[in-house]
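Q: The following block contains a protein sequence and its predicted model.
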Amino acid sequence: MQYLLLIYRNEQKLINMNPTDRQKVSEEYGAYTQSIIQSGHFKAGDGLQPTTTATTVRVREGKTLTTDGPFAETREQLGGYYLVEAKDLDTAISLAARIPEAREGSIEVRPVMIYK
């Protein structure tokens, strides 16, 4: 089964991080990504640009409306994702718990609906 691991973090903390700490985080993510590639769980994954680059789209009464930025102000923002293959939810949770940001942010684990 496929699961989407959504990584939520305080993006301001990342923006304000010194270069040495940012490099350490980058290396941790690289090691994590390599480990799930080697284990066969990895399907896809990427980080996202800051919320300041986001555009929210809504269609109301046939008109497309756009708003700069994310839909809601929150303490944590969606910063990236991994799409993984896991035999069950417990395995997906185990993979999510190893994501570096799980120590300070949160990881949402969501089963993917596969349409056939």
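A: Good, I have the coordinates.
Q: C-alpha only now, for contacts and for neighbours.
A: Fine.
Q: what about stretch 54-68, how long is it end to end?
A: 6 Å (Cα to Cα, to the nearest Å).
Q: Same check on stretch 55-66?
A: 6 Å.
Q: Which residues does it contact?
A: Identification of contacts with stretch 55-66 by Cα atoms under 8 Å, 6 or more residues apart in numbering yields Thr67, Asp68, Gly69, Pro70, Phe71.
Q: check contacts around the closest residue to the third one other than its chain neighbours.
A: Using Cα to Cα, 6 or more residues apart in numbering and skipping the chain neighbours, the partner closest in space to Gly69 is Ala54 (4.5 Å). Contacts were defined as Cα under 8 Å, 6+ apart; by that measure Ala54 touches Asp68, Gly69, Pro70.
Q: Second structure for comparison follows:
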Amino acid sequence: MHYAILAYHEEDIVQSWSPDEDEALMTDLLKVNDRLVAEGKLGPAARLGATADAVTLRGPGKGVVLDGPFAETKEQLLGLYVVDAQSRDEAVAIARDLRWANPTAVYEIRPILLYIPGAPLAGAEAPSAETV
């Protein structure tokens, strides 16, 4: 079963990291990512841009575009991972590995009810059947 692991953090803290601090964190996260890819458990993963650059589409018809997300939370959704795990416990274990690399983040683990691999991103190669 596929699970989404949603990574939350206080955006102001993340943005305050120096380039060296950010690079060190990404090095540790990529160690976990590389292991999960080698195990065939990691699907798409993304680090999201700043919430200040986000918009929300809501309302009837064509909807209205509003500046930014409006969640009343201390942490913001800053990234996500799609993993292929046999159980929720295994997905939690994977999230714990990610937390090892980024111990101040909060991870939400949620089952994915429908997973449709999409077209590759512009400039990226299409995923092979083995990686999906």
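A: Perfect, I can see it now. Keep in mind the model is a prediction, meaning the values are calculated, not measured.
Q: hmm, back to that, where's the residue nearest to Gly69 of the first structure relative to Asp68 of the first structure, distance?
A: Relative to Asp68 of the first structure, and taking Cα to Cα, Ala54 of the first structure is found at 6 Å.
Q: before we move on, what about Thr53 of the first structure?
A: Thr53 of the first structure is 8 Å from Asp68 of the first structure, by Cα to Cα.
Q: for Glu76 of the first structure, same thing?
A: 17 Å.
Q: Equivalent analysis for Ile36 of the first structure, please.
A: For Ile36 of the first structure relative to Asp68 of the first structure (Cα to Cα), the value is 34 Å.
Q: Looking only at neighbour counts, state which of these two leads.
A: Applying other Cα atoms under 10 Å to Ile36 of the first structure and Asp68 shows that Ile36 carries more neighbours, namely 16 against 12.
Q: buried subset of the contacts of stretch 55-66 of the first structure?
A: Pro70 (16 or more other Cα atoms under 10 Å).
Q: Name the nearest of the contacts of stretch 55-66 of the first structure relative to Val84 of the first structure.
A: For those, the closest approach to Val84 of the first structure (Cα to Cα) belongs to Pro70, at 25.0 Å.
Q: Fine, thanks again, bye for now.
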